[in-house]
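Student: Build the 3D model from these lines:
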Amino acid sequence: MARIKYGCYLLEDAHCYVITNADLDYAEDVTDESFTNPPIKMTVEAVDRDWESAFDAEENPMNHSKLCDNLMAVLRGEMPEFRLTGVNVDETGIYLVYYSTLPPEKFYDGTEGYSGGQILVHGNYTLLFEVEYLDGSPVKQYRVESQKAEDGDNRIQVTEYVGGHKYRKLEFCDKHPGIPYAPGGQCCIITEY
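Tutor: So this is what the prediction gives:
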């Protein structure tokens, strides 16, 4: 096994690390493939508070009321009409993007125009995301860990796995003295295996 470690600034700090079930550029984007591919599977491995305070759907006023009112059931996978299609990770944390599989007329009866929502995750946590492919490609896994440091900053780390084997780790950080600063970018230490 080989290993290389380097630092860089990722572009687009607000969308610097995106996981989707349809190989899209942004977590909020959807295509037909978003609904034909299996949804992203999320496993909560650790969380430092109760789920009601860790997962927040109320912060985004565009979220559909059905998602907000049934958030715990959506997170547990008990409402298959909602599917996790995207995950956005940056230095401040993570948000989950859910969309409805129901046709708009059945979902919101014309009263709400957005058929999904974004869920923020608060606190210290470890979440594992699995993306499956219909073409038989190996399952990709992403373990996202957030820990609040003593200085108050979040420490976000993403570890990527393909076919159960770790192949890359990304550690988001503030400015790093050994990496030339790039305005508007997100500092990241990357280890490849």
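Student: can we go C-alpha only for contacts and neighbour counts from here?
Tutor: Will do.
Student: Now do the end-to-end distance for stretch 67-74.
Tutor: Taking C-alpha to C-alpha, to the nearest Å, stretch 67-74 runs 7 Å from one end to the other.
Student: element containing Val97?
Tutor: Val97 belongs to strand 93-100 when elements are defined using DSSP states H and E.
Student: And Cys68, by the same measure?
Tutor: helix 65-69.
Student: how close does the residue nearest to Phe55 when sequence neighbours are not counted get to Tyr9?
Tutor: Spatially, and ignoring its direct neighbours in sequence, Phe55 is nearest to Val121 (4.7 Å; C-alpha to C-alpha, 6 or more residues apart in numbering). Separation of Val121 from Tyr9 (C-alpha to C-alpha) stands at 24 Å.
Student: All the helices of the protein, residue numbers only.
Tutor: Secondary structure of the chain (DSSP state H): helices at 32-36, 51-54, 65-69, 71-75, 104-107.
Student: Also this sequence, please, to line up against the first:
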Amino acid sequence: MNKWAVIYSSVTGNTKMIAEAIAEEAECADIFRVQEAPRDLSGYDIVALGYWLRLGQPDPLMLKYLPQVKGSKVVFFQTHGTEPTSEHAITSFARAGYNLGDGCEILGTFGCQGKINPVMLEKRKNAGPDDPHGGVKAQERWKKAASHPDAQDIEAAKELVHKMEHKLVLKAKFLARKQQGK
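Tutor: This next block holds a predicted model:
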């Protein structure tokens, strides 16, 4: 089993919940709030970085930390009020990757909806229909997000651990075969 560093930023508890599920499933993991995360990650085989979305990218605390992550195998996980397959959610993974330090390899990603901060919801209630955070569709999305992360999200986050571990096994086998074929 690989050693994991699970580093997260959370305001409402959504991302923390996913981080805890990943750390529990990984068996050999240390979990850190981003504010207390180590700079030296060389003792970890996999670095899982979790954040909530702000302006279509990782939150400010995680954005500040990402450039410090160097030479690591990285898994991103994120929580947000939008649909996990939305352009907003998918683009945010690219923005996170763009902000990583040198020499990182992105192994995989995971995203799920999460409860939106009540302060933010109050601000958005008066958004007009032309605002992407306003109108009836947005209110329906907020209602759906309020029930997440749910048990299915937690199980999917745990399954991510096994998928990433398996991916590394397959990669090692591929590289060994490639080395033998020289």
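Student: what TM-score comes out when they're superposed?
Tutor: TM-score of the superposed chains, computed with TM-score structural alignment, normalised by the length of structure 2, equals 0.23; 88 aligned residues with a C-alpha RMSD of 6.3 Å.
Student: thinking again about what came up before, kindly confirm whether my reading is correct that the residue nearest to Phe55 of structure 1 touches Ala54.
Tutor: Yes. In this structure, Val121 of structure 1 is within contact of Ala54 by C-alpha atoms under 8 Å, at 5.4 Å.
Student: Which one's more surrounded, those two?
Tutor: Each of Val121 of structure 1 and Ala54 has its neighbours counted (other C-alpha atoms under 10 Å); Val121 has more, 20 against 16.
Student: how many other residues sit next to Lys144 of structure 2?
Tutor: 16.
Student: and it, what element?
Tutor: Assigned by DSSP H and E, Lys144 of structure 2 belongs to helix 135-145.
Student: Pull out the buried positions in that helix.
Tutor: Gly135, Ala138, Trp142, Lys144, Ala145 (16 or more other C-alpha atoms under 10 Å).
Student: how about those residues in JSON lines, adding distance to Thr109 of structure 2?
Tutor: Shown next, in JSON lines, are those (distance: C-alpha to C-alpha, whole Å):
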{"residue": "Gly135", "distance to Thr109 of structure 2": "30"}
{"residue": "Ala138", "distance to Thr109 of structure 2": "25"}
{"residue": "Trp142", "distance to Thr109 of structure 2": "23"}
{"residue": "Lys144", "distance to Thr109 of structure 2": "22"}
{"residue": "Ala145", "distance to Thr109 of structure 2": "19"}
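Student: Show me what counts as buried in the longest helix seen in structure 2.
Tutor: Longest helix in structure 2 by number of residues (criterion: DSSP H): helix 151-180. For helix 151-180 of structure 2, burial by neighbour count (16+ other C-alpha under 10 Å) applies to Asp153, Ile154, Ala156, Ala157, Lys158, Glu159, Leu160, Val161, Met164, Glu165, Leu168.
Student: of all the buried residues of helix 135-145 of structure 2, which comes closest to Phe77 of structure 2?
Tutor: Proximity of those to Phe77 of structure 2 (C-alpha to C-alpha) peaks at Ala145, which lies at 16.3 Å.
Student: packing partners for the strand holding Val97 of structure 1?
Tutor: Under the contact criterion of 3 or more C-alpha pairs under 8 Å, 6 or more residues apart in numbering; DSSP states H and E, strand 93-100 of structure 1 touches strand 82-90, strand 116-121.
Student: show me what contacts the closest residue to Leu170 of structure 1 other than its chain neighbours?
Tutor: Spatially, and ignoring its direct neighbours in sequence, Leu170 of structure 1 is nearest to Ile190 (4.6 Å; C-alpha to C-alpha, 6+ apart). Applying C-alpha atoms under 8 Å, 6 or more residues apart in numbering, we find Ile190 of structure 1 in contact with Lys5, Tyr6, Gly7, Cys8, Arg168, Lys169, Leu170, Glu171.
Student: ok, the closest residue to the fifth one other than its chain neighbours to Val162 of structure 1 distance?
Tutor: Leaving aside its sequence neighbours, Arg168 of structure 1 sits nearest to Glu192 (C-alpha to C-alpha, 6+ apart; 4.4 Å). From Glu192 of structure 1 across to Val162 of structure 1, the span is 13 Å (C-alpha to C-alpha).
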